[in-house]
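Peer 1: show me how the following folds:
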Amino acid sequence: MLVGLLFGTFAVCLILGVPVGIALALASTAYLYAADIDLSVVAQFTYAGMDSFVLLCIPGFVLAGNLMNGGGITDQIVRFGNSLVGHVRGGLGLANVTGSMIFAGISGTAVAETASIGAVMIPAMRKSGYDAPFAAAVTAAASTVGPIIPPSVPMIIVGTLTGLSVGKMFLAGAVPGLLLGAGMMLTVYMLSRRRGYPKGTWQGFGEVLRSSRAAVWALLMTALILYGIVGGVFTPTEASVVAALYAFVVGLFVYKGFGLRDLPGIVLESAIGSGALILLVGFANVFGWILTSEQIPQAIAQAMLSVTENKYLILLMVNVLLLIVGTFMETIAALIILFPPLLAVAQAVGIDPIHFAIVVVLNLMIGLTTPPVGVCLFVAANIANVPLSAISRAIVPFLICNLIVLLLVSYLPWISLWLPSLYFN
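Peer 2: Alright, predicted model coming up:
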């Protein structure tokens, strides 16, 4: 009865369009009130969920992304991508995906990537003769690379929940992220040839060199973060501070995209964005505590293991479950609620935890572009000014591509474990 109230309240809030964090808080409060449990529990577990040293890196990475974006990095990344592939059929679409792969090393979040790249690429693609739904679909689909290629906010959350090495997960996400980007570029090229989308002109190696000089600062930021964490120079939290300082210097003195007078606005925007994210983690912790007290995670684990102990079938079941969950639940909330019990199941059947973490994050990223409530779809549709139904149809080929990559990563563990095995023996 009480569990029904918990999930019923949560479902009604989502249907009414209540933000996921608030929906979690309201559902948890309704359960505690009906169970006659002191409501001070909400404050206690919300604070406990936010009281993590690793979570401190979220504001740093969000600030670094906003500083680099405010400094004009998005335009430079798009220019570099266009200089490489703009002359190929569907070149602007290919540049869109390429830009997202480079920008992934800055933002760490899919929604930020959709908004930043989309604001530049969607109008440019429409002006060049691409269909608006296609332009929006490419942007939304490519944004899923963001949390796979390091740095990754969802992987940081996983590290907070379980103690898994964030450095190992960052390395484990690199090859799947590149594979995801390559698959989407192939999809863009095939669709562009079939539909006769335009291609630009080759601007020469001189333009490639000039644009690379500007875009290299973004690539150096990714290398700095990875080397620092993997090499043990600094922790993920310290890496976020270094990244923010780096972005400040590059944005102010190299790109000169903002001045000191713009800094308070950028900091405020970053504080609001990261504050909302961390508060969501806190509310999700209350929800997760209730689920644990009702032994729902244990029930999920027992139910799955009662069906089969074959790790390949377990992976299939997890993929189906998370693809469904990812279509309506925010990524961070889904991770906090579901990852610990699913990890217990995975380890029980001999699945490597780092490999499993990449599979789960990739699943939930695909959910961000899955109709009917994929968040990235809403952002891209709003920028392109197209109805959700149109972008939902246009995203289908990219979803098929991403699902193929998901199956490869799920059933070929070496794709994600190869790089970590080189550095962590």
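
Peer 1: make it CA atoms for all contacts and neighbour counts henceforth
Peer 2: Noted.

Peer 1: any buried residues in stretch 47-65, and which?
Peer 2: Within stretch 47-65, the residues that count as buried by 16 or more other CA atoms under 10 Å are 47, 49-50, 54-65.

Peer 1: repeat that for stretch 348-363.
Peer 2: Under 16+ other CA under 10 Å, the buried positions of stretch 348-363 are 349, 351, 353-363.

Peer 1: format those as a markdown table; extra columns: distance to V78.
Peer 2: A markdown table is the format used below for those (distance: CA to CA, whole Å):
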| residue | distance to V78 |
| --- | --- |
| V349 | 44 |
| I351 | 39 |
| P353 | 35 |
| I354 | 32 |
| H355 | 31 |
| F356 | 33 |
| A357 | 30 |
| I358 | 27 |
| V359 | 29 |
| V360 | 29 |
| V361 | 26 |
| L362 | 24 |
| N363 | 27 |
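
Peer 1: which two from the residues you listed end up farthest apart in space?
Peer 2: The most widely separated members of the buried residues of stretch 348-363 are V349 and L362, with 20.4 Å between them, by CA to CA.

Peer 1: ok, now which ones touch the residue positioned nearest the centre of the chain?
Peer 2: Geometric centre of the chain, nearest residue: P147, 3.4 Å, by CA atoms, centre = their mean. Listed by CA atoms under 8 Å, 6 or more residues apart in numbering, the contact partners of P147 are 104, 108-110, 153-155, 361, 365.

Peer 1: do the same with E238
Peer 2: C57.

Peer 1: repeat for the one 10 residues further on
Peer 2: Remark: with contacts taken as CA under 8 Å, 6+ apart, F248 is in contact with 64, 67-68.

Peer 1: secondary structure class for it?
Peer 2: Put simply, F248 is helix when judged by DSSP: H, G, I helix; E, B strand; the rest coil.

Peer 1: equivalent analysis for the one 10 residues further on, please.
Peer 2: Here F258 takes the coil state, with states given by three-state DSSP.

Peer 1: A239 against I229, yeah?
Peer 2: Yes. Here A239 lies in contact with I229, judged by CA atoms under 8 Å, at a distance of 6.9 Å.

Peer 1: A135 and R126 touch, don't they?
Peer 2: Yes. Under the criterion of CA under 8 Å, A135 makes contact with R126 at 7.0 Å.

Peer 1: okay, those two: which has more neighbours?
Peer 2: A135 (27 against 16; other CA atoms under 10 Å).

Peer 1: about what we covered before: quick one: classify the residue nearest to the centre of the chain as helix, strand or coil.
Peer 2: coil.

Peer 1: and the strand or helix carrying I290, how far out from the chain's middle?
Peer 2: Counting by DSSP states H and E, the element that carries I290 is helix 263-293. When distances are taken as CA atoms, centre = their mean, to the nearest Å, helix 263-293 is centred 16 Å away from the chain's centroid.

Peer 1: repeat for stretch 216-228
Peer 2: 18 Å.

Peer 1: could you also give me the structure for this second sequence? I'd like to compare it with the first:
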Amino acid sequence: MVITFLVLLAVLMLVGTPIFIALAGSVAVTMGSFSHIPLTIVVERLFAGLDKFPLMAIPFFILTGSLMSAGGLSQRIIRLANLLVGRFTGGMGMTAVSSSMFFGAISGSSPATVVSVGSLLYPAMRKEGYSGAFSIGVLVSSGSLGIIIPPSVVMIVYAAVTGVSVGALFMAGVGAGLLYAACLLPYCWYRAKKDGVKPMTPPSWSEVLLGFKEASWGLGVPVVVLGGIYLGIFTPTEAAAVSVIYALFVSALIYREKSLVELFHSMVEAATTTAQVMIILSAASVLAWFLTSNGLATMLASSILSLSENPYHIFLLINVTVLIAGMFLDASSIMVILAPLFYTIGLRVGIDPVHLGAVLTVNGAIGMFTPPFGLNLFVAGTLKGVDYLQAVRGAIPFIGIALFALMLLTYVPAISMWLPNVVYGR
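Peer 2: Prediction:
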């Protein structure tokens, strides 16, 4: 039965079957062929996989990002980032990284960050003299900050399948995201120096203050979310709902760059994205139930632990496994399928679940721009003058940089754990 299931799952994914059909369908066919359990259990598990309170935050955070993007926030964030770092050599590349951090703190989505930042910055970087490969490479790699910097949809998924505190994960994401971004900045300086790109004229203080003023309303989203959670005013799910109200207020009444009809269209787009995420989560929960009920999860955990119980070795194995999975699956799917297994293994060898969540999230972020199926690579192909192969060539050096950041995060736990320890006294 196990071999049939694994072969069927592999075949369905290789032929390009939608992932939710591949996951739930392979379970249903296997059970129908080898088990007397009614197949209605598959439908029940589909719904049970979504019956988790933390998952309610996902549609709210997706809608927040959609509303703020439609409301004109992208331009303001990029202008502010350029005013802050554009004066340095490689400033335009640094602007891409900084803008992705700011926008990621609002959208929680990697593809949305690539599109929103890249559509404005890619033409500007090419005009300034940056090569096409570097320009698109820095955008697809820094765009993955969208799932590391809180609020992160991927971290919410991890919390839902493991029971770890969403607030603690968000705090860990701050340190992880800052480290990831800090590793990208020196390469931006190096490439600009090598290509002879000159920095922009330093702006005046009045221009910087004006940039802060224009972007301040949008940048209030992470303040409201993280501040509310930190102060104990509301839970992460409640914070997500509050962020929607705040985003709608800012987009409709403060920025007022889009009509109500256009804002409604952004809501429809957010609903579509939410449906795509949720159906994958529900199908993956069927797979998780199947693996657990047949003892496969325990067998896999025991097999891994038989190799070594050294947490450093286990972490290396986890990273390699997730990086390979990231070449073919999106980060949310990886979390649902693999996080419960690695969570169990991590507890047995003394790995902190919050630290593990931060490491898995960064792994997923790297997978977003790793060929052959990194989603950001395909999203970048929608930008004018960019194709898939160009995006792959540009991403390769940034994959190496991201792997270096991942190793630091993995083996220096204090980087991600310092803020959760301070806030929650862990």
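
Peer 1: and the aligned partner of A284 of structure 1 in structure 2, how many residues sit next to it?
Peer 2: A284 of structure 1 maps onto A284 of structure 2 when the alignment is built from TM-score structural alignment. A284 of structure 2 has 28 neighbouring residues, counting by other CA under 10 Å.

Peer 1: contacts only, for A284 of structure 2.
Peer 2: 20, 23-24, 49, 333, 336-337.

Peer 1: just A297 of structure 2 next, same as before
Peer 2: So A297 of structure 2 contacts 291, 341 (CA under 8 Å, 6+ apart).

Peer 1: where do the helices of the stretch 301-426 of structure 2 begin and end?
Peer 2: 311-326, 331-349, 353-367, 375-380, 388-411, 414-424 (DSSP state H, counting those that start in this stretch).

Peer 1: between helix 311-326 and the longest one, find me the angle.
Peer 2: Following axes from the mean of the first three to the mean of the last three CA atoms, to 10 degrees, one obtains 160 degrees for the angle between helix 388-411 of structure 2 and helix 311-326.

Peer 1: mean per-residue distance, helix 388-411 of structure 2 to structure 1?
Peer 2: Helix 388-411 of structure 2, aligned to structure 1 and superposed, deviates on average by 1.5 Å (mean CA distance after the TM-score superposition for structure 1).

Peer 1: ok, the last one next?
Peer 2: Mean deviation of helix 414-424 of structure 2 relative to structure 1 after superposition (mean CA distance after the TM-score superposition for structure 1): 1.0 Å.

Peer 1: list the buried residues for that helix?
Peer 2: Going by 16+ other CA under 10 Å, helix 414-424 of structure 2 has these buried residues: 414-420.

Peer 1: counting by contacts, list what it packs against.
Peer 2: Under the contact criterion of 3 or more CA pairs under 8 Å, 6 or more residues apart in numbering; DSSP states H and E, helix 414-424 of structure 2 touches helix 166-195, helix 353-367.

Peer 1: what would these look like in JSON lines with distance to E214 of structure 2?
Peer 2: Formatted as JSON lines, these follow (distance: least, CA to CA, whole Å):
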{"stretch": "helix 166-195", "distance to E214 of structure 2": "24"}
{"stretch": "helix 353-367", "distance to E214 of structure 2": "30"}
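
Peer 1: need the winner for burial among these.
Peer 2: Among those, ranked by average contacts under mean count of other CA atoms under 10 Å, first place goes to helix 353-367 (a mean of 27).

Peer 1: ok and that one relative to helix 331-349, angle-wise?
Peer 2: Using the same axes, to 10 degrees: helix 353-367 of structure 2 against helix 331-349 is 140 degrees.

Peer 1: what about helix 353-367 of structure 2, how far off from structure 1?
Peer 2: Counting by mean CA distance after the TM-score superposition for structure 1, helix 353-367 of structure 2 comes out at 1.0 Å.

Peer 1: in structure 1, what residues pair with that helix?
Peer 2: Taking TM-score structural alignment, helix 353-367 of structure 2 hits residues 353-367 over in structure 1.

Peer 1: chain center to that stretch, what's the gap?
Peer 2: That offset, for stretch 353-367 of structure 1, works out to 10 Å (CA atoms, centre = their mean).

Peer 1: who's in contact with that stretch?
Peer 2: Against stretch 353-367 of structure 1 from outside (CA under 8 Å, 6+ apart): 110, 141, 144, 147-148, 154-155, 158, 164, 168-169, 172-173, 319, 322-328, 331, 339, 343, 346-347, 374, 399, 402-403, 406, 409-410, 413, 416-417.

Peer 1: of those, grab the buried ones for PyMOL.
Peer 2: Filtering these down to the buried ones (16+ other CA under 10 Å) takes a single PyMOL command:
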select buried, resi 110+141+144+147+148+154+155+158+164+168+169+172+173+319+322+323+325+326+327+328+331+339+343+346+374+399+402+403+406+409+410+413+416+417
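
Peer 1: what about the residue nearest to G93 of structure 2 when sequence neighbours are not counted, distance to L356 of structure 2?
Peer 2: The shortest distance from G93 of structure 2 to any residue other than its chain neighbours is 5.4 Å, reached at C188 (CA to CA, 6 or more residues apart in numbering). Separation of C188 of structure 2 from L356 of structure 2 (CA to CA, to the nearest Å): 29 Å.

Peer 1: one more: L377 of structure 2?
Peer 2: 26 Å.

Peer 1: how about M299 of structure 2?
Peer 2: Taken as CA to CA, the span from M299 of structure 2 to L356 of structure 2 is 21 Å.

Peer 1: what helices and strands are in contact with the helix or strand containing G49 of structure 1?
Peer 2: Using DSSP H and E, G49 of structure 1 sits within helix 40-50. Judged by 3+ CA pairs under 8 Å, 6+ apart, the packing partners of helix 40-50 of structure 1 are helix 20-34, helix 263-293.

Peer 1: those helices into CSV, with extra columns for distance to R194 of structure 1?
Peer 2: Formatted as CSV, the helices and strands packed on helix 40-50 of structure 1 follow (distance: least, CA to CA, whole Å):
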stretch, distance to R194 of structure 1
helix 20-34, 40
helix 263-293, 40
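
Peer 1: out of those, nearest to Y130 of structure 1?
Peer 2: Closest among the helices and strands packed on helix 40-50 of structure 1, using CA to CA: helix 263-293, at 32.1 Å.

Peer 1: tell me which residues in the closest one are buried?
Peer 2: So, applying 16+ other CA under 10 Å, buried residues of helix 263-293 of structure 1: 266-267, 270-271, 274, 277-291.
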